[in-house]
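Enquirer: Give me a 3D structure for the following:
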Amino acid sequence: MTSPGFARPEGPKAGTIATEFTAVAYPNPFAESFAINVKTSMESPINVKVYDMTGRLLESREVAVSDAETLAIGERYPSGVYNVIVTQGDEAKTLRVIKR
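Expert: Predicted coordinates for the structure are as follows:
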């Protein structure tokens, strides 16, 4: 119980396992294509979705974690700014990339 105006931080719930999930797009900005470096403690595939700034889905892929860095994403995109959503299970990261 806490007093009004005070919050008590909560730690991980009992019985849950902490997971590591990070995703970084590189190079950024990019001229031809970019890849994604994913660090995760899970083995399940990752989903990569790329949207333009109007919200239109340009590309959607499901790949093994080990294959994410070998993807060449954005080769046919015009110059502009793109939102990339990388998901794995309940984890999600939103990245913004720029094509010159």
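Enquirer: Could you use CA atoms for every contact and neighbour count after this?
Expert: Fine.
Enquirer: which SSE is the spatially most central residue of the chain in?
Expert: The residue lying closest to the centre of the chain (C-alpha atoms, centre = their mean) is residue 86, at 2.9 Å. Using DSSP states H and E, residue 86 falls within strand 80-88.
Enquirer: Another for comparison:
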Amino acid sequence: MHEIHEDNNIGWRVIGKSEFTTGVEERPPIEHSRNGEYMTKSYPNPFSGSFTITYENTLPGPVSLQVYDSRGRLVYSRGEEHQSAGMHTMEVSGTQLPPEVYYYHFSNGNVTETRKIVKH
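Expert: Modelled structure (predicted):
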């Protein structure tokens, strides 16, 4: 909306509803495995050189991992590989990554999970 004030100053006013993102909610990890779901845990967090993800597949199937920086750029990817049911670990080297907040996206074909991890 355009306004002209008594002293000939011109002003603008925005009228309407605005929606701004003020934060990103991080979902808690899956507490227990069931129905083909998995639980992931990453350590150490924060990390300096590499970090390890542990998870459980209750069903055999494809597993994939992608790591994104805080701007959403893909910085690491491990393509789908078939894994058996049971506990597994995956080590990710982060020596070439600068210190910042990263997000890993992990999928076992049935369930996906995105978690935050920090490099210091």
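Enquirer: Overlay the chains and give the TM-score.
Expert: Laid over one another, the chains give 0.72 as their TM-score (TM-score structural alignment, normalised by the length of the first structure), with 84 aligned residues with a C-alpha RMSD of 2.3 Å.
Enquirer: Quick check: the aligned residue for the residue nearest to the centre of the first structure in the second structure?
Expert: If you follow residue 86 of the first structure across to the second structure using TM-score structural alignment, you land on residue 106.
Enquirer: so what's its match closest to, chain neighbours aside?
Expert: residue 65 (4.6 Å; C-alpha to C-alpha, 6 or more residues apart in numbering).
Enquirer: same question, residue 98 of the second structure
Expert: residue 119 (7.4 Å).
Enquirer: What mean distance separates the strand holding residue 86 of the first structure from the matching residues in the second structure?
Expert: Taken over the aligned residues, the distance from strand 80-88 of the first structure to the second structure averages 0.4 Å (mean C-alpha distance after the TM-score superposition for the first structure).
Enquirer: returning to what we had before: didn't the residue nearest to residue 98 of the second structure look like it was pressed against residue 100?
Expert: Yes - with contacts counted by C-alpha atoms under 8 Å, residue 119 of the second structure reaches residue 100, the gap being 5.4 Å.
Enquirer: if you count what's nearby, which of these two comes out ahead?
Expert: Neighbours were counted for residue 119 of the second structure and for residue 100 using other C-alpha atoms under 10 Å; residue 119 has more, 19 against 12.
Enquirer: measure the more buried one to residue 80 of the second structure for me?
Expert: Distance of residue 119 of the second structure to residue 80 of the second structure, given as C-alpha to C-alpha, to the nearest Å: 25 Å.
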